[in-house]
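J.: Based on what follows, work out the 3D shape:
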Amino acid sequence: MRIISGEYKGRKITAPKKLPVRPTTDMAKEALFNIINNQYYFDSITVLDLFSGTGNISYEFASRGTQQITCVDQDYGCIKFINETAKSFNMPLQTIKSDVFKFLEKTTQKATIIFADPPYDFSLELFAKIPELVFNNDLLEAQGTLIVEHSKHTDLSSLKNYSYSKSYGGNMFSFFEIEENTTLEEE
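T.: Reported below is the predicted structural model:
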C-alpha cells in the first residue's frame, strides 16, 4: 500500500503478512479522499478510524495534515504495526486496542469523520450496529460523517442516517450523516 497524497505522498508501507487485514485498495482510497477533500479541511478535523487494521486510512489523513486521529482495532499486531509506522513517520496517531463495539458503547470521544472498515463478511445486523452506536451515543461532531466500507454485495441503504453510497470496484463506501430535524413552520 502507498500514501496517495500530502506530506508523505508516494511512501510505501508494507504490513506483515500475518496481520488479519484487507487494506483498502489505492483506487478506492483515492476516490474516497477526493470526496472528503471536497467537504472538509483536513487540518481542522478529528478522525476516528474503526477496525483500523494496518492504519492505511489513518496514514492518509495524517499525510494530509489531520492532527487528531484515533485508531481502534482489537488485534494487538495491528495496533503494534500502526504505532511503529506512526512513530517512523512522526504522525500524530493515537491507538486503542479494543473491540470496536465495546469502544463505541463506552467512549464519549466525538469526531468529524468516523471511518469504519469492518470485515466484509459481517452480517447486516453487525453492520447496522456501527451507525446505531455512533448516532445513539452522539459521537459525530456537527456536520460530521460516518463512512462505512463494505463489499458491493452488502446494501446498507435501509439503515438509519444513511445518506448515499459510492462504489469502486468491489469496494463500497456508505455515508451516514446526522439527520436535520428542522421543520418549517407555515405562517
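
J.: Every contact and neighbour count from this point should use C-alpha atoms.
T.: Noted.

J.: so where do the strands sit in this protein?
T.: 46-50, 68-73, 93-97, 111-116, 140-151, 162-168, 171-177 (DSSP state E).

J.: Could you dump those strands into a markdown table with distance to Gly6 added?
T.: As requested, these are exported to a markdown table (distance: least, Cα to Cα, whole Å):
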| stretch | distance to Gly6 |
| --- | --- |
| strand 46-50 | 16 |
| strand 68-73 | 16 |
| strand 93-97 | 16 |
| strand 111-116 | 18 |
| strand 140-151 | 21 |
| strand 162-168 | 22 |
| strand 171-177 | 22 |
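
J.: and these, which is most packed in?
T.: strand 46-50 (a mean of 25; mean count of other Cα atoms under 10 Å).

J.: who touches that one?
T.: 57-58, 66-73, 100, 110-118 (Cα atoms under 8 Å, 6 or more residues apart in numbering).

J.: Give the full set of residues in contact with the closest residue to Arg2 other than its chain neighbours.
T.: Distances taken as Cα to Cα, 6 or more residues apart in numbering put Lys12 closest to Arg2, at 4.2 Å, once the chain neighbours are dropped. Applying Cα under 8 Å, 6+ apart, we find Lys12 in contact with 1-3.

J.: can you tell me how far the residue lying closest to Phe175 once chain neighbours are set aside sits from Met172?
T.: Among residues not flanking Phe175 along the chain, Ile147 sits closest, at 4.7 Å (Cα to Cα, 6+ apart). The span separating Ile147 from Met172 equals 10 Å under the rule Cα to Cα, to the nearest Å.

J.: this one as well, want them side by side:
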Amino acid sequence: MARIIAGTHKGRRLVAVPTDATRPTSDRVKESLFSRLEGYDALRDAVVVDLYAGSGALGFESLSRGARSLEAVDKAEAAVRTLRRNAEFFGAEAPPALRREITVHKADALRYLGSRSGPPIELLFLDPPYSLGDAELFKVLSAAREQLHQAATVVIERDAGSGAPSLPEGLEIFSEKSYGSTQIFMVEPTEAALPH
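T.: As a prediction, this is how the structure comes out:
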C-alpha cells in the first residue's frame, strides 16, 4: 500500500488500485524524486497534472508537500474510483486549512490534454504503462507542451531499458536518474519555446 512520505499528510496511507495493471512508484524512488523536486522549488503552490495517475501517489505527494492543485487523469475505471477515494483525504475529510483543489478525470491522456482549459501546468507527471510506445509518448508530450508554464517541470518515469524518450521541439531533458529497473527523466521547456 502506498503512503505519503512527507508534508502535511505524512504517513497517510493511500488506497491502492485493485488490479495488477498498475505499477506503483516505490517509496525509495518517490523519496529521491521529491527531494530533487523540492530542490528545484517545483512543488510550492504548483498546478500539478498527473497523467496515467493510477492511485495518484505522485500527485497526492505533491499536494502534501505544498502544491496548490491536482488534476489526476486515468482512463481505467478502477483507477478513477481509487483516485476519488484518495482525493477525499485532501478534500472533505481534511481539516479546512489542509484542503486542496483536486479534480479527477476518467480520460485518455491525449484526449484530456486536447480538451483541457485550466491554468498552465507547472508540474506534470507522466508515468505511463511501460508498454506505451515511444510514438504515443511523443504525441502526449507534444500535446502537453502547449499547456506548460514557461518554468514547468515534466517528470517521465520509464523502464530503464527503454532509454530516453523522444521529445518534441521545445522540450529538453535536464536530468535523468536510474533506480534499478526504473528510470526518471526530468524535462523542461527550452528557452526557444518560451513566449517573447
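
J.: Would you enumerate the residues in contact with Ile69 of the first structure?
T.: When contacts are counted by Cα under 8 Å, 6+ apart, Ile69 of the first structure touches 46-49, 58, 61-62, 92-94.

J.: can you map out the helices along the second structure?
T.: Secondary structure of the second structure (DSSP state H): helices located at 27-39, 57-64, 77-87, 109-115, 134-145.

J.: mean shift of the longest one relative to the first structure?
T.: Same thing as helix 27-39 of the second structure. Compared with the first structure after fitting, helix 27-39 of the second structure deviates on average by 0.7 Å (mean Cα distance after the TM-score superposition for the first structure).

J.: And that helix, what's buried?
T.: 29-31, 33-34, 37 (16 or more other Cα atoms under 10 Å).

J.: can you check the third one too?
T.: Taking 16+ other Cα under 10 Å as the neighbour-count basis, helix 77-87 of the second structure is seen to contain the buried residues 78-84, 86-87.

J.: what does that helix rub up against?
T.: With Cα under 8 Å, 6+ apart as the criterion, helix 77-87 of the second structure contacts 14-19, 53-56, 60, 72-74, 102, 104-106.

J.: For the helices of the second structure, give me a markdown table that also has distance to His9 of the second structure.
T.: Shown next, in a markdown table, are the helices of the second structure (distance: least, Cα to Cα, whole Å):
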| stretch | distance to His9 of the second structure |
| --- | --- |
| helix 27-39 | 14 |
| helix 57-64 | 5 |
| helix 77-87 | 12 |
| helix 109-115 | 27 |
| helix 134-145 | 29 |
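
J.: Which of those helices sits closest to Glu176 of the second structure?
T.: Nearest to Glu176 of the second structure, of all these, is helix 27-39, at 10.4 Å by Cα to Cα.

J.: Translate Gly163 of the second structure into the numbering of the first structure.
T.: With TM-score structural alignment defining the correspondence, Gly163 of the second structure maps onto Asp155 in the first structure.

J.: Give the full set of residues in contact with the residue nearest the centre of the first structure.
T.: Nearest to the mean C-alpha position of the first structure, counting by Cα atoms, centre = their mean, stands Phe115 at 1.5 Å. If you count contacts by Cα under 8 Å, 6+ apart, Phe115 of the first structure has them with 47-50, 146-149.

J.: so what corresponds to it in the second structure?
T.: In the second structure, Phe115 of the first structure lands on Phe125 (TM-score structural alignment).

J.: Let me see the contact set for Leu132 of the second structure.
T.: So Leu132 of the second structure contacts nothing (Cα under 8 Å, 6+ apart).

J.: need the contact list for Tyr112 of the second structure.
T.: Val73.

J.: Would you mind measuring from it to Pro165 of the second structure?
T.: On the measure of Cα to Cα, Tyr112 of the second structure and Pro165 of the second structure end up 21 Å apart.
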